[in-house]
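S.K.: A predicted structure for the sequence below; I have some questions about it.
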Amino acid sequence: MFGALSPAQPAHTPDSSLIGVRRRWREVTAGAAYDVTAEPYRTRLAAAGAKAARHRDTMAPAGGSLWGDLPFPSYVATPARLREMAQAFALPGTGVTGDAALGAAVAAGIDHYRRRVYAAGAEPVGNWWHWQIGVPKRLLDAAVLIGPHLGDRQSARLRDAVDHFVPEWRLRRYSGNSTGANRVDLCLVMLLRAMLRSDPEKADLAVSALSPVFPLVEEGDGFYRDGSFIQHTFIPYQGAYGSTLLAGVATMVAVLRGSPWEITDRAVFDTVERSFAPFVHNGFCMDLVRGRGVNRGPFGDHERGRQIAASVLLLGETAEPAVRARWQGMVKGWERRNTHVPMLEAAEREDLGFHARLAAIVADDTIPAAGEPDGHRLLAMSARAVHRRPGWCAALSMASDRIGHYEHGNGENLRGWHTGSGMLYWWAAGHGDQYSDSFWPTVDPYRLPGTTVSTRRLPDGAGAGWGDTCPPGRWVGGATDGHYATVGQHLYGLESSMEAFKSWVFLDDAVVCLGAGIAGADGVPIETVVDNRRTGNSLVMGGNWAHLDGHGGYVLPPGTRTLRERRGDGLVRRDYVTLWLDHGTDPTSAGYFYMLLPGASRDETSARAADPAWVTVLANTARQQAVRVPSLGIVAASFWNDGTAGPLSASAPCAVLAREHSDGTATLTVSDPRRDLAELTVTWSRPAREILRTHALVTDVGLGPELTVTFGRLSDHHGSSITLAFA
């Protein structure tokens, strides 16, 4: 349990215990152990000290500001500047380390801001987050770093202000804005509050209040069994709230290590590889789990990837040796492969503690850099999928009855309308900046790659805010054996009458894409966007195929349309190559079939297009979608209704991946994407004589000239896949 006292620790007294915690806080958050006389630390620390001295010398307390360039309320910039000054005071080698004038200036600034903005009894204005998390965390951090320079009376008044805006009941109820990452931030505020006034009871609360964060959930905010992490009820969020959560807990674990409040629960360690690592590719965190933050600035995905990497290394310091070694190899691999925003260089600018940890493993030849994992991760509860094969990676973003089309809020991401309409991200060699370099402010928001959309014009911020844009579609998910996958989405358009059935089959060198039952009555065309690449490279059309130089190839249906354009406004403009299918105005039952070949050469693309037997479409209707790939022994099907598709039959809606192996064995993978089946029978017209691997939910198996398997309550499996093996 979080908050359990280590049996080796004595009962705590205020000073004996919290003095050590304050010392560890400075060590962990202000900088790791490194030689301050060595580069790059010497230069960076000196620069931080010079900056802090300038802020000290230009501080001019007034009624409406602490510095003239930061007029109040300045909820972010002023508290952040005070914290920067306090860090320069606490860190060795800054030239102002322990400088009494700097410490006094920080103390005066904290008290001035408290009196003018953050006063006990004041009414919070605007976003609650500033008052309960952002402002108190920075002010308290600065106060702890300068220690006794904040006098007893000033300290007591800051305490009273924090207690006013962050009362204890906020951490006793796990609801509203006190869940997930917000709860962890509130716990950090409470821990800092405990350090400020040597209050062990506040430390008890800070740690015990973490306990609801990590138990697996089945709805709402939190971590799910399949690795999903949800915040704001409807949004997959490993790459923003989740990364903040991981950073906060990693910090608390490190700071409280060896103290009476040592965190003994290891649940957070399970989330690293289950929930976060699947969405970090070559050092950046994929946008499909970054919510409304995707268009805050260029290369934000790389910034979040670094934050996750920093947390993994810090948390790894308290992990089991084998786990620590594995995580160090994983982060080292991320660092080596991120050539667009080199991780070590960025860490030097942003976080010297992270830089020191990262530099140590980069220089350690005994730590091998791990490669990208090979396989498929399908997170059905968050309608996300990630497919990795040597040389390329793809990720799929969908919306469902539990996951919103997109999130907008606080004026952000106002045109992310269609990111949940089957957006297919993909990266081949050298594509680490494809969605990083001003993609979101310049891409056509009606033509996101992979999506099927009504071209009906939408207002900025269409639909409810904060992700509450869930469509009614329940069949969203698929089946994966961990290597290959078939994924489907019963798609409903955002604020349109459009409906479609979309399937993707993820293979070794291709993604097979199917659409059926595409209909709408908005009086506008409906389009499926094969791709929209941010590139100026040449596109060659070859009949039923296309090749985009430096990117990959496509096997296409007749009538595929193309467009080359330069988009953006002001100084930010980017080149795009778009391929799309026009289904016409108000279609009633349109469909499509195409293949994406990431990283393929022109010859490989034309050869695949000239081989119609490589993949056979067995069904492509609003009842079933299925393909056969003979060379891989695969039959993959989305059963939107009961029925038969090629050699497979199902008694109810489900996803099925059947695979014959070269050694004569076979596997059958099944899932219940709608999460409502009390019973399901799947038949495969293939001889089977023996069960090699079964599952507790299997209630009956029929062997012989064909294989028949009956499953019990698949609804209890939450959309996850079950794989059986036969001979």
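M.R.: It's in.
S.K.: all contacts plus neighbour counts: C-alpha atoms, from now on.
M.R.: Fine.
S.K.: L313 is in contact with A247, correct?
M.R.: No: at 10.3 Å, A247 does not count as touching L313 under the criterion of CA atoms under 8 Å.
S.K.: Looking at this structure, which strand is longest?
M.R.: As assigned by DSSP state E, the longest strand anywhere in the chain is strand 572-585.
S.K.: What helices and strands are in contact with whichever helix or strand comes after that strand?
M.R.: The helix or strand immediately downstream of strand 572-585 is strand 590-598, counting by DSSP states H and E. With contacts taken as 3 or more CA pairs under 8 Å, 6 or more residues apart in numbering; DSSP states H and E, strand 590-598 sits against strand 421-428, strand 511-519, strand 552-555.
S.K.: what about versus this one:
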Amino acid sequence: MKRNVIVFIGCLLLVQVLFAQADTVLNRYKQYLFRTFEVSDDAGQLQASLSSEGRWSDIDYNDQERGGWKPLLHLKRLRQLAYAYVNPQSKFYHQTQTLQSIELALSDWLQHRYKCPNWWHNEIGVPQQMRDIVILIGPSLSPTQLQGALEILGQYRIQSNSTGANLTWTADLGLHYGLLTKDSALVQKCRNLLVNEIKITTVDGVQPDYSFHQHDKRLQMYQYGAAFLKENVRLAWELRETALAFPKEKINVLTDFLLEGWQWMARGINTVPGTMDRSASRKNALHSPDVRELLPFFIELAPEKKTELASIANHQNGHGALSGFRYYPYSDFAAYQQPDFSLFVKTISTRTQVTESINSENLKGRLLNSGDAYLIHDGQEYFNLMPAWNWNYLPGITSFGGADKIIRKDFAGSVTDGKTGLTSMDYVLANKDGSAFISAKKSWFCYGNTVVCLVADLKGQNVDSAYTAMDQSRWRSAVTVNKESNMLAEGNHHIRHIKWVHHNNFVYVPLGNATADVRLQSVTAKWSDINTSEPNEPVKEKIFMPLLLHKNLSRVQSFGYIAAFCKTPAEASCIAKNPGCKILRNDSTCQVVSFTDGSLMAAFFGPGVVAFKGGRLSVTKPCLLLLKDGKLYASDSLQSNDSVRVQLNNKVYDVQLPANGFSTKGLSLK
């Protein structure tokens, strides 16, 4: 009996503490909105264009679009008006007319309670907007309107099977609903759900390599991963130093996710479609890595990481860059960062999923996650270029007319010492019914300012010709081919014996006797062609597309090219003459490249041997190797939890390979 009384008193005290701190948390959320939401003069135009019924004439209130559902814009505008009304920096601060417009627009929503065929808008998108409206201007509303607004917020649903970002979204809403309605049990439940979801996992959420999955084994770093990171950092900041505070170990997970994953998959604020799947078809999506407004809150939560977090801010403000190689084996993604450029490669295996196209998004992106490789210097190479892309020619892919899907294979991985590295995959691309396909081995070797791209054992089944897109980026400067004076005009240029092509700080150097098309095109396109929720107005772009052409695929072919950062055609010519690397083998057994300092990188697709200047190297099974500075690094591209016997000249090394695709620590060869 005594124990029950103690428990009851403890619970009662906790409830009282939560109630006392509810205003603190809600006020902090309001502060967060003030610090991250800009004051806009649009509020005047929004008031002027609001009808007497409380609607805006340019919104289709009958829209049934699952993605960019039009009626949600009504609440976004209402939120904007609410912010203008309560912000002392706004000229609409506490203006009677502004409050009347808010009440009128809110009444319309409460009367009609618009519904979307997509559950996400009804249970997350709409309640999110209404939460902000209530927290901003709840005290200024009539009791009836406040009750109605809380009912809209109460549309959130915490599903028993929710994970990752979806759980974060709904539990966040539930927590604030509980704070607003004085429901301490709900507040505690939602806080616990939020905390428990901040973890390293192999289902939806933060992976052991600090990539992020949602919708199965699918890399969604800057869509669902963005929601997970940004909402949880904000929540942790709201709840800090209260009875609901997130434990320090959870803050550490968020910090590591940002430092070890997030910042490496972007160059500053710029990322590539390979990191974000279907959301790459959304306007401005490639700037989603931008966390500059979040970093001050993060620093308050993790002051011991202030230096590292400030470095991210510098990079995102265009000052400095990361340097090194990172591989994310749980997502088949490689990032190579240098002071002047970045390379991002999205491969695929039986351990990861193909791209998704739902809610009428990503309508042309069927070949994403198929070895697409992107070169970025300043971020304008691909930003908002997606509508104008020819999606059959994604940067880096080897393909053919009629190709429809990637066939996932077991072999995919990377090896690295943290500074340099290679990534490799077994490659099969097929048409829709599988009656025609091409197969090859593909690898990218990263060293200094150079990326060596090798394709071996290319052959076709019912396919006679194919191509490799060395790039497809925005045409921004002169395009020079083979010699400094040979600048190309707009058009399709068929070039035999191409030696090099230079454009906008990059040179592409085909290896051997190659034939290429260099396409320089002006394109008019629409965002709605790739995402029905996006604008239908035409946009004009200019496209640079250098293609290597492959004929007679009944005969096995092996080839490659070098991509390197260089500012001028004169530098390009020098790199073509002396690339600083040597291709030792490029066939169905292995792809091996050596560099001028003696470093060697090798992708073995089975047992094999290769001779090089330093001697002879052999392996007993498929693996990836890096020999550098007297050390051996290895990884298991099959993730089979096995070991490999490596023989270097007369010395034999039995190397246990990490089961998860990570590289071994350097093994001394001395």
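M.R.: Now that the structure is in, tell me what you want to look at. Being a predicted model, the structure only gives us computed values, none of them experimental.
S.K.: about what we covered before: tabulate the helices and strands packed on strand 590-598 of the first structure in a markdown table, adding columns for mean neighbour count and distance to T442 of the first structure.
M.R.: Shown next, in a markdown table, are those (neighbours: other CA atoms under 10 Å; distance: least, CA to CA, whole Å):
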| stretch | mean neighbour count | distance to T442 of the first structure |
| --- | --- | --- |
| strand 421-428 | 24 | 16 |
| strand 511-519 | 23 | 26 |
| strand 552-555 | 25 | 22 |
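S.K.: Which one of those strands lies nearest to G220 of the first structure?
M.R.: Closest approach to G220 of the first structure among these is made by strand 421-428 (21.3 Å; CA to CA).
S.K.: And the contacts of the closest one?
M.R.: Contact with strand 421-428 of the first structure is made by 391-399, 405, 434, 448-453, 489, 491-493, 502, 551, 598-599, as judged by CA atoms under 8 Å, 6 or more residues apart in numbering.
S.K.: Kindly recompute the last result at 7 Å.
M.R.: Strand 421-428 of the first structure has contacts (CA atoms under 7 Å, 6 or more residues apart in numbering) with 391-399, 405, 448-452, 491, 551, 598-599.
S.K.: Narrow the residues you listed to those in strands?
M.R.: 392-398, 452, 491, 598.
S.K.: and those, which two are the farthest apart?
M.R.: Among these, W392 and L491 lie farthest apart (CA to CA), at 26.4 Å.
S.K.: Settle it for me: which of those two has more neighbours?
M.R.: L491 (27 against 22; other CA atoms under 10 Å).
S.K.: Could you check which residue of the second structure pairs with the more buried one?
M.R.: Mapped onto the second structure by TM-score structural alignment, L491 of the first structure lines up with Y427.
S.K.: so who does that match touch?
M.R.: Y427 of the second structure touches 439-442, counting by CA under 7 Å, 6+ apart.
S.K.: so A637 of the first structure is in which element?
M.R.: With DSSP H and E as the criterion, A637 of the first structure is inside strand 634-639.
S.K.: Kindly report the same for R23 of the first structure.
M.R.: Secondary structure from DSSP H and E places R23 of the first structure in helix 14-30.
S.K.: quick one: contacts of the helix or strand just after that helix?
M.R.: Downstream of helix 14-30 of the first structure, the first helix or strand assigned by DSSP H and E is helix 41-58. Helix 41-58 of the first structure has contacts (CA under 7 Å, 6+ apart) with 36, 67, 84-85, 88, 93-96, 102, 105.
S.K.: The same query, at a cut-off of 6 Å, please.
M.R.: 36, 85, 88, 93-96 (CA atoms under 6 Å, 6 or more residues apart in numbering).
S.K.: quick one: which of those is most hemmed in?
M.R.: Of all the contacts of helix 41-58 of the first structure, the highest neighbour tally under other CA under 10 Å goes to A88, namely 30 neighbours.
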